[in-house]
Every structure is written in C-alpha cells, then in structure tokens.
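Engineer: What follows is a predicted structure for the sequence shown.
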Amino acid sequence: MKLKRFLLRYYPPGIILEYEKGGALKTKSIDLLDLSPETDTELLISEIRKSEPLITASRVDQVKILILRLQEKLGQQDNRRFYLFKALQAHILPLTNVAFNKSGSSFITGSYDRTCKIWDTASGEELHTLEGHRNVVYAIAFNNPYGDKIATGSFDKTCRLWSVETGKCFHTFRGHTAEIVCLAFNPQSTLLATGSMDTMAKLWDIQTGEEVSTLTGHSAEIISLSFNTVGDQLVTGSFDHTVSLWDVPSGRRVHTLIGHRGEISSVQFNWDCTLIITGSMDKSCRVSFHILSHIITLPHPCTLHPAIHSITPFHSRNTHTLMSISTSPSSPLQICFNAQGSRVLTASADKTARLWDAQSGVCLQILEGHTDEIFSSAFNYEGDTIITGSKDNTCRIWR
C-alpha cells in the first residue's frame, strides 16, 4: 500500500487517506469524532499511528497540520444570523422538495409541474430544466460530495439520472409499480436506491442503468431510506411502522426494528453507523444502538442529520428526551441539522422556518416571508446558507 494524499473532512472531523493498493486507488477514513480544540495533538497522533500503518514517521508533520486545522474549525463560534438573500418564483405549480449540492453553489427544486430545475445560488439564475417525467417530481438529490449528477423520483413510477453540467438524462430506471417517494445515492456514487409506495426499495447501477436488486419485506409504503457511510448497508423506513436494515451486496434484510406505533417518516444513520435514528408519525423519534435496541425516544417526528454522533447509550427499557422543541403554533413539516450538528432548522405549516440551538433547544431566529406553509428546508455543507421551499411556489435563500 502506498499513501497518495490526504483529504480533510470538517464535519464530522476526520482525515481521508487516499492510497494505492494492487494498482487500484482506494480510500479509508480516520474518524476523529471526539476531537475538540483542547485535544492533545501529540497523544492523538501517537494513537493514530498505532492503528494506521499508512501514517509513517515521515507523515507525522502533515497529519499534525491537518488536526490543527480541524481544531481551529471546531473552535469557531457560530453566532450567525441569516438574512434573506434571494427569493425565486421557481415553478408554475407547487414545489415538492429542495436540495443543495455540497458547497451550496447550486440547488435543485422538484415540482408538481413534472420538472426538476437546477439553480445558481449566487445569481438566482436557472441553469437547466430537467424535463421528461410524466407526473409529479417528488424526490430529488445530488450525488454529494461529487455533485455532478442528480436523481429525480416521480409519481410516474420512474427515476431518472441527469448530468448537472448539461441537463442530459443518462438513464431512466423502470421497475417500480407505484410512486417513487424517496431516493439516495451511496457515498461512492456507484449505486442509487429508490423507495416506493409499492412497498419495495430497489438498487440501481449508476454506470449501466441496470437494476441491481429489489429489497422486499415491508408490508406498506417505503417513505425514507439512507445508506451508511461505507455504502454496504441501507436502512428503510415504512408506513408499516418498522425499519429494515439491508446488506447491500446481497440484498438481504439483516434486521427489522420494531417499536414505533405509527408510520415511519424518516430514517437515517449517524456518521460512524453505530446508531440508526428514526422519526415517526407516533410523534416520537427513536435511536437504535448497534442496530438492535431502542435507547432514546424523542418527542417529535423529524428528519434528522447524520451529524448526530455523540449520544450516550441507555438501556433499551429506558427512554430519555434528548431535546424537546415547541416549534410553533403548527407542527413542523421537516426538521434538519446543519453538518456541524450545532443548529436545527424546522420548516412549518405556519409559513415560518425556525433556527434552534441544538444543545439548549433555544430558538435563535425565525425566518419569515413565505405566504404559505414551508415543507422543505436545507443547509449547505458549511452551514452558512439555508434554502426554504414553500407551498407558495417560491424558494428563499438565506445567508
């Protein structure tokens, strides 16, 4: 094995090693989830060297510089207030979803008008309109961190893969027998997973456009799905009140998580994949430790971000409220974390989005201006830009 270069990951903190083995270029990560500005760098480097043979004596100074940069980033105070930067009349019919690329330089919108549009964040210019679906474009995603492809899932039962640069459609994935309502790229951008109202999830090869496998076992609609960071496991949440964990290479179901008393609305891995976080229409969120037992119950259905990585495990018979937020007179339609895990953004039917401190639960700011309910919101990777999508057919960019 020969180390080629280092890549830095700020959120959550880590160092990616790019190395050559057997003529092939591979990567592995050194996760530094417990890193803080006070961490002893010399001691940390010593521990890293014990477990990672690629970090030789000649590389120690480089690693130290990278760790110091991570510590500096972690030490920065986040006192930002957001102001309206731009409001866009994005579609002629209501929006269904919004999503940023990693940097936040561009974003996409899906709509009932059967299109997905790509926008330049700074100028508000429409870059491409992705046309071809025959019904509502409901689920959309960039293949972050690369950001050169977009997937769209539609009520027409198909999913399409597009080029960000040209707007050209690479593939149309056919096989579902009902509406596609969720999708996700694996981190390597080699596979796309789709979830449907037909109770099935499917895996597709991005290069060939061929179906890789069909994941069957749920007895009701699959509403949410997520890959782990390695890409060898997929988790699905269903209206059958259960969550399933799948082995991606074999397409086999490994575990079924039960305990929710309502439909699953959101499901996600944390960054080191020791926890699965689920949100349900039973007005609770649950955290499953080692994919086996429920350890924490939260009092709101929500969409959670993988940046949550430091939750103290509890015995499965106990529950603990991590944070309770009284969001607004109306229920939140979506909740997301910034990449740093320090802020929570709630989008609500009361026409506002609210920014919260993730530790204290204190409301820091109310984003107002939409004239109808806000159903989708997102941070960019740096956490310095927010996008909100509303039933008023507009999306607003906040900086």
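Structural biologist: Perfect, thanks for sending it.
Engineer: Please count neighbours and contacts with C-alpha atoms only from this point.
Structural biologist: Noted.
Engineer: where along this structure do the helices fall?
Structural biologist: 41-51, 60-74 (DSSP state H).
Engineer: Highest mean neighbour count out of those helices?
Structural biologist: Compared across those, helix 60-74 shows the largest average neighbour count, a mean of 16 (mean count of other C-alpha atoms under 10 Å).
Engineer: so what secondary structure elements neighbour it?
Structural biologist: Contact analysis of helix 60-74 by 3 or more C-alpha pairs under 8 Å, 6 or more residues apart in numbering; DSSP states H and E lists helix 41-51 as its packing neighbours.
Engineer: can the helices of the chain go into CSV with extra columns for distance to S284?
Structural biologist: As requested, those are exported to CSV (distance: least, C-alpha to C-alpha, whole Å):
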stretch, distance to S284
helix 41-51, 38
helix 60-74, 30
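Engineer: out of those, nearest to L33?
Structural biologist: Taking C-alpha to C-alpha, helix 60-74 is the member of the helices of the chain nearest to L33, at 11.0 Å.
Engineer: can you state the direction angle for the closest one and helix 41-51?
Structural biologist: Helix 60-74 runs at 120 degrees relative to helix 41-51, counting by axes from the mean of the first three to the mean of the last three C-alpha atoms, to 10 degrees.
Engineer: let's bring in a second one:
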Amino acid sequence: MKLKRFFLRYYPPGIILEYEKGGYLRTKSIDLLDLTSETNPDELLAVIRQSEPLITESRADQVKQLILRLQQKQGQQDHHRFCFFKELKAHILPLTNVAFDKSGSRFITGSYDRTCRVWDTATGTELHTLEGHRNVVYAIAFNNPYGDKIATGSFDKTCKLWCAETAKCFHTFRGHMAEIVCLAFDPQSTLVATGSMDATAKLWDVETGEEVATLTGHTAEVLSLCFNTVGNQLVTGSFDHTVVIWDVASGRRVHTLIGHMGEISNVQFNWDCSLIVTGSMDKTCKLWEAVSGKCVATLVGHKEEVLDVCFDLRGQLIATASADGTARVFSAITHQCLVTLEGHNGEISKVGPRTVVMLLLIWLIEYLASKQDVLKVGVHEKCHL
C-alpha cells in the first residue's frame, strides 16, 4: 500500500487517507469524533500512528498539522444571522418533503401534485421538474455526497431514479404492493432502500434498476429506514413498534429491537455505527447498541409523541422533536436531557444533525445572559440571535 494524499473532513472531524493498493486508488477514514481544542495533538498523533501503518515517520508532521487545522476550525466562532430570504411558490398543491444536496447549492421538493422539483438555492430558480409519478411524491433524496442522482418514492407504489443534472429518469423500481413512504441511498450510491406501507423494505441496484432483496419480517408499515455509514447494515422502524437491523449483503435480519410501546417515527445510526437511536409515538426515545441489539437507555421527558430524532454529526448529542411543541437535546453518553427548547405553538416534526450543537449553544447563551445582564447585551449584539 502506498499513501497518495490526505483529505480533511471538518464535520464530523476526521482525516481521509487516499492510498494505492493493487493498482487501484482506495480511501479510508480516521474518525476523530472526540477531538476538542484541548486535545494534545502529539498524543493523538501517537495513537493514530499505532493503529494506522500508512502514517509513517515522514508523514507524521503532516498529520499533526491536519489535527491542528481541525482544532483551529473548532475554535472558530461562526455567528450567523438568520433572516427571511426568499419565498418560493414551489407547487400547486402542498409539499411533502424537502432535501438538500451535500453542498447546499440545490434542493428538491416533493408534492401532492405528483412532481418533484429541483431548485437553485441561491437564486430560487427552478432547475428541473421531475414528472412521471401517478400519485403523491412523498419520499425524496439526493445520493449525497455525490449529488448526481435523485430518488423519489410515491404513493403510486413505485420509486424512480433520476439524473440530477438532466432530469432523465434512469429507472422505475416496481414491486411494492402499497405506498412508498421512506427511502435512502447507501453511502456508496450503489443501492436505494425503500420502505412501504406494505410492511416491507426493498433494496434496489442503482446501476441496473433490478431488485436486490426484499426485507420481510415487520407486521405493519415501514415508516423509517437508515443505512449505517459503512453501508453494510440497514435499520428499519415500523408501526409494529419494532426496529430491525438488516445485513445488506445477505438481506438477513441481524437483530429485532423490541421495547417501544408505540409506533416508530424515526431511526438513525450514529457516525461510527456503534449506536442506534429510535423515536416513538410512546413519547420516548431509546438508544441501542448496534452490535448486540441491547437497549442501553430510554430518553424520557416529552409529554406527547416523539416525531423525529437524530444524532449530531459526532454522535455525542441527540435531538428530539415532539408533538408537545418542544425539542430536547440529550447527551448520548450520560443519557441526560441537557436542554428543553420551548417556544413553538404547535408540534415540531423535524430536527437536523447540523442544528443540534447550535441549538445547545443558543440555549447556553440565553441561560448565561439571564444570569448576567452585561453578557446579555454583549452576546446578543455580536451573535445576532
């Protein structure tokens, strides 16, 4: 193996190694999820070198500089002013979903009008209209991080694969017996997973358009699914109150996670694939070990159904959204509720991984400001919250 070059990943922090093996270029990642500004870079470098033979003595100083750059990035105070930007008359009927590509330069919208539309984020210009479904377009996704393909799932029981640049339809995946309500690309963009009201999930080959596997075992609708970051496992959540971990290569059920007393609203792996978080209509979230399927914690506090849940990009925080009109941030390590975010008058249906730390930071600033009037004036003037 011969190391060719490094790539820096800021969120979550890590270093990507590009190396040559057997005449082919390959990549592997060194995840630095616990990196902080207080981390000793020399000690961390020593740990990395012990476990990664590609980091030789001649490359050590280069890796140390990358660690310092990651720490510098973490120390930057990015204070953004959020204000109304643009209103788009996107569809003639209500929207069902919105999704961005990795860069945030484009986004897509699904609608009851049976179309999906592609938009330029900066200008609000409509780039493409994806037409062909015969019923509501409910589930949509870019194949991030690539962003060159779009998948759309519909109440017409089909999923379509599109070219994001030309709006050409590559494939129509047929086989579900009821509405498709969730979908996801695997990290390598070789598979699309779809979940349906027919109580099954299916895996589809992106290149050929063929069905790879049907994942059966749930006894009610499959409303949520997620690949892990390696792409070798898929987790599905169902209205039957259970969560199932599947082996992608074989389509075999690895674990059934039983414990919730209500329908599952969302499921998600953390970044290093060690944990799974689930949200449920039983007003709780649960944290599970991905390897053993063991429940390690139940996160309580919401007074109504938990409608969405997600990890932050490091997998150290968990955000929840609830029908009780509040969001909460929990520690994935101590399982304690760190903050309850109040202010909405109605239910909160979505939370995103990039907002978790920001929500906690804003709450902390507000809390400190309430204790010290001087800080309140200074911070709010600088942060434009």
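Structural biologist: Okay, I see it. Because the structure is predicted, anything quoted here is derived from the model rather than measured.
Engineer: closest one to E125 of the first structure among the helices of the first structure?
Structural biologist: Closest to E125 of the first structure of the helices of the first structure is helix 60-74 (C-alpha to C-alpha; 31.5 Å).
Engineer: who touches the closest one?
Structural biologist: By C-alpha atoms under 8 Å, 6 or more residues apart in numbering, the list of residues contacting helix 60-74 of the first structure from outside reads L8, Y10, P13, I15, L35, S36, P37, T41, E42, I45.
Engineer: Have a look at how far, on average, it is from the second structure.
Structural biologist: Helix 60-74 of the first structure, aligned to the second structure and superposed, deviates on average by 1.6 Å (mean C-alpha distance after the TM-score superposition for the first structure).
Engineer: How far away from the center of its chain is that helix?
Structural biologist: Distance of helix 60-74 of the first structure from the chain centroid (C-alpha atoms, centre = their mean, to the nearest Å) equals 26 Å.
Engineer: Identify all contacting residues around stretch 112-123 of the first structure.
Structural biologist: So stretch 112-123 of the first structure is contacted by 90-96, 104-110, 125-138, 140, 152, 154, 164, 397 (C-alpha under 8 Å, 6+ apart).
Engineer: and what of stretch 146-158 of the first structure?
Structural biologist: With C-alpha under 8 Å, 6+ apart, stretch 146-158 of the first structure has contacts from 101-102, 114, 116, 133-143, 159-165, 172-183, 189, 194.
Engineer: and what of stretch 237-247 of the first structure?
Structural biologist: Contacts of stretch 237-247 of the first structure (C-alpha under 8 Å, 6+ apart): 199, 215, 218-225, 232-236, 252-267, 278, 280, 291.
Engineer: And the residues you listed, which of them are buried?
Structural biologist: If you count burial by 16 or more other C-alpha atoms under 10 Å, the buried members of these come out as 199, 215, 218, 220-225, 233-236, 252-253, 256-257, 260, 262-267, 278, 280, 291.
Engineer: Could I have the buried ones of the contacts of helix 60-74 of the first structure as ChimeraX selection syntax?
Structural biologist: Buried members of the contacts of helix 60-74 of the first structure, defined by 16+ other C-alpha under 10 Å, are picked up in ChimeraX with:
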select :8,10,13,15,35,36,37,41,45
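Engineer: So which of the contacts of helix 60-74 of the first structure is the closest to S284 of the first structure?
Structural biologist: P13 (28.9 Å).
Engineer: For the nearest residue to the closest one once chain neighbours are set aside, list the residues it contacts.
Structural biologist: Once flanking residues are discounted, P13 of the first structure sits nearest to L32: 5.3 Å by C-alpha to C-alpha, 6 or more residues apart in numbering. Shown in contact with L32 of the first structure (C-alpha under 8 Å, 6+ apart): P12, P13, G14, I15.
Engineer: any idea how far the second one is from L35 of the first structure?
Structural biologist: To L35 of the first structure, P13 of the first structure is 7 Å away according to C-alpha to C-alpha, to the nearest Å.
Engineer: what does the first one give?
Structural biologist: Shown here: P12 of the first structure relative to L35 of the first structure, a distance of 9 Å by C-alpha to C-alpha.
Engineer: what does the last one give?
Structural biologist: Counting by C-alpha to C-alpha, the gap from I15 of the first structure to L35 of the first structure is 12 Å.
Engineer: circling back: which among the contacts of stretch 146-158 of the first structure end up buried?
Structural biologist: Buried members of these, counted by 16+ other C-alpha under 10 Å: 101-102, 114, 116, 133, 135-143, 159-164, 172-173, 176, 178-183, 189, 194.
Engineer: From the residues you listed, which land in strands?
Structural biologist: 116, 137-142, 159-163, 172-173, 180-183, 194 (DSSP state E).
Engineer: Check the contact between P301 of the first structure and V267; I expect there is one.
Structural biologist: No - if you go by C-alpha atoms under 8 Å, P301 of the first structure and V267 don't touch, sitting 10.4 Å apart.
Engineer: residues shared between the contacts of those two?
Structural biologist: Common neighbours of P301 of the first structure and V267, counting by C-alpha under 8 Å, 6+ apart, are G279.
Engineer: What count of nearby residues applies to T340 of the second structure?
Structural biologist: Neighbour count for T340 of the second structure, taken as other C-alpha atoms under 10 Å: 17.
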